[in-house]
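**Student:** sharing a model that was predicted from the sequence below.
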Amino acid sequence: MMNQHFSENTFKSANDVKQWITEEALKLGFADCGFISVQHPLFAKQMQHLKAWLEKGYEGQLQFLHNNHELREHPERLVEGAKTIISVRMDYLADPIKPRSIEDNLRPNHAIIARYARGRDYHKTMRGRLKQLAGRIEAQLPKWRHLDISANCDFVFRPFSDSAPIFERAIADAAGLGWTGKHTLLLNKSAGSFFVLGELFISLELPDDNPITPHCGSCQACIDVCPTQAIVAPYEVNARACISYLTIEHQGSIDIKYRRAIGNRIFGCDDCQLICPWNRYAAITPVEDFLPRNGLDSSSLLELWHWSKDTFLKNTQGSPLRRTGFDNFLRNIAIALGNAPASQEIIDALLSQKNTHGAMLDEHIDWAITEQQQKARQILTTIL
């Protein structure tokens, strides 16, 4: 049994319980955790923000955001008997970065995949470890029965990681894990933003943690650097223009006006994080699941372009890349090849996939070939 040295007398208050849970979370690889009530006032406020954002049409094809508003505003109805939400974060950066520098732009022939997606799908890792945390909490309940935290009742828990209609980032913000940056991601003063979030709903009644003071100040580096100008105002993102949305969630043809700005990003985008000065404190992950697999941190565009569907399915097993699907994966690479430096090898590779995957991909291949040919002509004009 875990922590046999803890006796009932060790826990004199609910805050002692919170401290014990936090220590166990850290042992499981979480970087931090915080606590808020399932009936916290933030949910009604966030619901108002969501509805106002939806009215502007910024959600694009994310139609699920129009559903389950009642559960978003009343998360206590999501898990019957739950009283407290434990919010956790987990660092995912596998290699050091140079803050305030978009180093990805120095590799135009490489496929740039968002750093969170280069290893195992974090959702499974997060939920698995949250279940372990719940098991450790449940084993301690007999030592907490003298406290007024509902430890005498049947223990209820449920882990989430981007898997329920809840305001995940806002919960972490309210629980003191960081503050919401102008790019709408969570920022932590000692860890930057390269981390993922998860939640554990439990039936214990524990005191709320407090939010922390924001520290973005007058900085708007993330707004200025966004390739598609998707951050339309501080704390407001037009998902329809966001490269992460376009390369992962958007189905079908990508609007021509965004294609050049996408560059060689084939799954997600880290630019607003890479430019952020707080990421000079970004920590390297201790979690092996986040380490890159199958060369997804160093593959060339042409290498991935030649993957068959079977190869794609094999090399993305247990990977977030599965979410985009094979055809959209090729669509994204076609755009990136069009944006790559002029090369006859690229044009030949693009032509080799024509008329094999349908009209949607062919349209992006044609665009990419045109872009390549225009750049080749410009080079000739310069030489002559």
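**Tutor:** Received the coordinates, thanks. Numbering: from 1, shown residues only.

**Student:** contacts and neighbour counts: CA atoms only from here.
**Tutor:** Will do.

**Student:** pretty sure residue 201 sits in a strand.
**Tutor:** Yes. Membership of residue 201 in a strand is supported by DSSP: H, G, I helix; E, B strand; the rest coil.

**Student:** for it, which non-adjacent residue is closest in space?
**Tutor:** residue 85 (4.6 Å; C-alpha to C-alpha, 6 or more residues apart in numbering).

**Student:** all strands of this protein, in order?
**Tutor:** With strands called from DSSP state E, the chain shows them at 32-37, 84-91, 112-113, 157-160, 179-180, 186-187, 195-202, 231-233, 236-237, 265-267.

**Student:** before we move on, back to that, what's the residue nearest to residue 201 in contact with, if anything?
**Tutor:** Going by C-alpha atoms under 8 Å, 6 or more residues apart in numbering, residue 85 touches 35, 36, 37, 38, 199, 200, 201, 202.

**Student:** can you list those in a markdown table and add neighbour count and distance to residue 227?
**Tutor:** Shown next, in a markdown table, are those (neighbours: other C-alpha atoms under 10 Å; distance: C-alpha to C-alpha, whole Å):
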| residue | neighbour count | distance to residue 227 |
| --- | --- | --- |
| 35 | 27 | 36 |
| 36 | 24 | 36 |
| 37 | 24 | 38 |
| 38 | 26 | 37 |
| 199 | 28 | 31 |
| 200 | 21 | 35 |
| 201 | 28 | 37 |
| 202 | 25 | 41 |
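
**Student:** mind listing the helices for the stretch 1-150 of the chain?
**Tutor:** 14-27, 42-55, 69-73, 122-140 (DSSP state H, counting those that start in this stretch).

**Student:** quick one: residues contacting residue 301.
**Tutor:** Applying C-alpha under 8 Å, 6+ apart to residue 301 gives the contacts 109, 110, 111, 333, 336, 337.

**Student:** hold the first one in mind and look at this next one:
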Amino acid sequence: MRPPGDIRAELEAKATELGFDAFGVTGAVLSEEVSARLRDFVAKGRHGTMEWMETRLHHRESPQGLWPEARSAIMLGVNYGPKDDPRLLLDAPEYGNISVYARGKDYHDLVKKRLKAFARWIVETYDCELKVFVDTAPVPEKPLASAAGLGWQGKHTNMVSPRFGSWLFLGAIYTDMNLPEDTPHRDQCGSCRACIDACPTNAFPAPYQIDARRCISYLTIEHKGPIDEVYRRALGNRIYGCDDCLAACPWNKFAKTSHEAAFHARVELGAPALADLVVLDDATFREVFSGSPIKRIGRDRFVRNVLYAIGNTGDREHLPAVNNLCHDATDVVRDAAGWAKAQLEGEA
């Protein structure tokens, strides 16, 4: 039997060899503070229509809540740092602004493939049991990553890495091995509130708290119906997600552009023209966004977002396309088209 410390060192070396940029280990039980914060988030309804947050709450509170045999959580990160500040496009209203993580290929595919390769090696080497996760199960990735020393949860509730700023994809491996735990990273936000002040919809009721119902990422991705009119102007040209709070973090001065070509912005998604996106039918939408995380929200929700952005341009040249969609087969598109039409015609 190898000493646990040696096993941990071997795991980190293999993770680096496979292309992971960050590695850490923590125990399979999280603090009561983490559980209490999650329960409070759900009790206040701040999860919006994400029902799975409530129905699988007990699974998300700690690794052992999901898998009682878990003893350690191996936390891994992959840098997806953008080349430029993602907010630059916000000053170009004729183009759609897409969250950095969705401008390239679907990170789930790349990270999960890498995690599975790592998991196979671990099982073959140490004859243990494990489970692999990448944003597809009720796993508290951010609290675990903080406990494992990858960084800390900032005031925007997202991870902040001293090496990569705001730009880390997280993956987790639960194992029945007892591994030495890393020291949790201390919070280094200090008195800064750049992320909170950057939010266009005031989605942070207080530091370290978020109300998803006001968050543009939630509204444009998870929310299925019409977006409340009070937020439509604030969307600007954000048509899929929002990076404002992430990009505002001063720790991004240490961020590095991702070395993964798959995460670099596809040419057609770096600055897509709204006029091209609003005319997509279902088949063309699926073709354009094949291999992209955007594909999962479907054509109707995506065109809904594009119509809100068009309504915010003030450019009446979009009216023919908008008028066509006022007769779309789906309610959510017709509603968004009607709003955009009213904005462009000055009838709001």
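**Tutor:** Everything's here; your move. No experiment lies behind these values; they were computed from the predicted model shown.

**Student:** pick the most buried one from the strands of structure 1.
**Tutor:** strand 265-267 (a mean of 28; mean count of other C-alpha atoms under 10 Å).

**Student:** equivalent range in structure 2 for that strand?
**Tutor:** On structure 2, the counterpart of strand 265-267 of structure 1 by TM-score structural alignment is residues 238-240.

**Student:** how about stretch 225-236 of structure 1?
**Tutor:** So stretch 225-236 of structure 1 sits over residues 198-209 in structure 2, by TM-score structural alignment.

**Student:** ends of that stretch, what's the gap?
**Tutor:** Stretch 198-209 of structure 2 stretches 15 Å from its first residue to its last (C-alpha to C-alpha, to the nearest Å).

**Student:** check stretch 280-293 of structure 2 too.
**Tutor:** 17 Å.

**Student:** with stretch 156-168 of structure 2 instead?
**Tutor:** Stretch 156-168 of structure 2 has an end-to-end distance of 15 Å (C-alpha to C-alpha).

**Student:** next, the buried residues of it.
**Tutor:** Neighbour-count burial for stretch 156-168 of structure 2, counted by 16 or more other C-alpha atoms under 10 Å, picks out 156-168.

**Student:** from residue 326 of structure 2, how far off is the residue nearest the centre of structure 2?
**Tutor:** Among the residues of structure 2, the one closest to the centroid is residue 101, at 7.1 Å (C-alpha atoms, centre = their mean). Distance, residue 101 of structure 2 to residue 326 of structure 2, by C-alpha to C-alpha: 31 Å.

**Student:** swap in residue 186 of structure 2?
**Tutor:** Residue 186 of structure 2 is 52 Å from residue 326 of structure 2, by C-alpha to C-alpha.

**Student:** check residue 45 of structure 2 too.
**Tutor:** Distance of residue 45 of structure 2 to residue 326 of structure 2, given as C-alpha to C-alpha: 33 Å.

**Student:** pick out whichever of the two has more residues nearby.
**Tutor:** residue 326 (19 against 16; other C-alpha atoms under 10 Å).

**Student:** please say which position in structure 1 the more buried one maps to.
**Tutor:** Structural alignment (TM-score structural alignment) places residue 326 of structure 2 against residue 354 in structure 1.

**Student:** do residue 189 of structure 2 as well
**Tutor:** By TM-score structural alignment, residue 189 of structure 2 lines up with residue 216.

**Student:** quick one: its match and residue 185 touch, right?
**Tutor:** No. Between residue 216 of structure 1 and residue 185 there is no contact under C-alpha atoms under 8 Å: 11.8 Å.

**Student:** now the contacts of residue 301 of structure 1 as TSV including neighbour count and distance to residue 365 of structure 1?
**Tutor:** Formatted as TSV, the contacts of residue 301 of structure 1 follow (neighbours: other C-alpha under 10 Å; distance: C-alpha to C-alpha, whole Å):
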residue	neighbour count	distance to residue 365 of structure 1
109	19	16
110	25	18
111	27	16
333	29	9
336	27	10
337	30	9
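
**Student:** looking at those, which is nearest residue 312 of structure 1?
**Tutor:** The nearest member of the contacts of residue 301 of structure 1 to residue 312 of structure 1, counting by C-alpha to C-alpha, is residue 333 at 12.8 Å.

**Student:** quick one on the thing from earlier: out of the contacts of residue 85 of structure 1, which is nearest to residue 72 of structure 1?
**Tutor:** For these, the nearest to residue 72 of structure 1 is residue 38 (10.5 Å; C-alpha to C-alpha).

**Student:** what's that closest one in contact with, if anything?
**Tutor:** Here residue 38 of structure 1 is in contact with 74, 75, 76, 82, 83, 84, 85 (criterion: C-alpha under 8 Å, 6+ apart).

**Student:** I figured the third one hits residue 82, correct?
**Tutor:** Think residue 76 of structure 1. Yes. Between residue 76 of structure 1 and residue 82 a contact is recorded at 6.1 Å, counting by C-alpha under 8 Å.

**Student:** looking at these two, which one has more neighbours?
**Tutor:** Legend: neighbour count by other C-alpha under 10 Å for residue 76 of structure 1 and residue 82, higher for residue 82 (23 against 19).

**Student:** name the nearest residue to that one, sequence neighbours excluded.
**Tutor:** residue 203 (4.1 Å).

**Student:** number of nearby residues for the alignment partner in structure 2 of the one you found?
**Tutor:** Mapped onto structure 2 by TM-score structural alignment, residue 203 of structure 1 lines up with residue 176. Applying other C-alpha under 10 Å, we find 17 other residues in the vicinity of residue 176 of structure 2.

**Student:** distance of residue 176 of structure 2 relative to residue 170 of structure 2?
**Tutor:** 20 Å.

**Student:** what of residue 210 of structure 2?
**Tutor:** Taking C-alpha to C-alpha, one finds residue 210 of structure 2 at 19 Å from residue 170 of structure 2.
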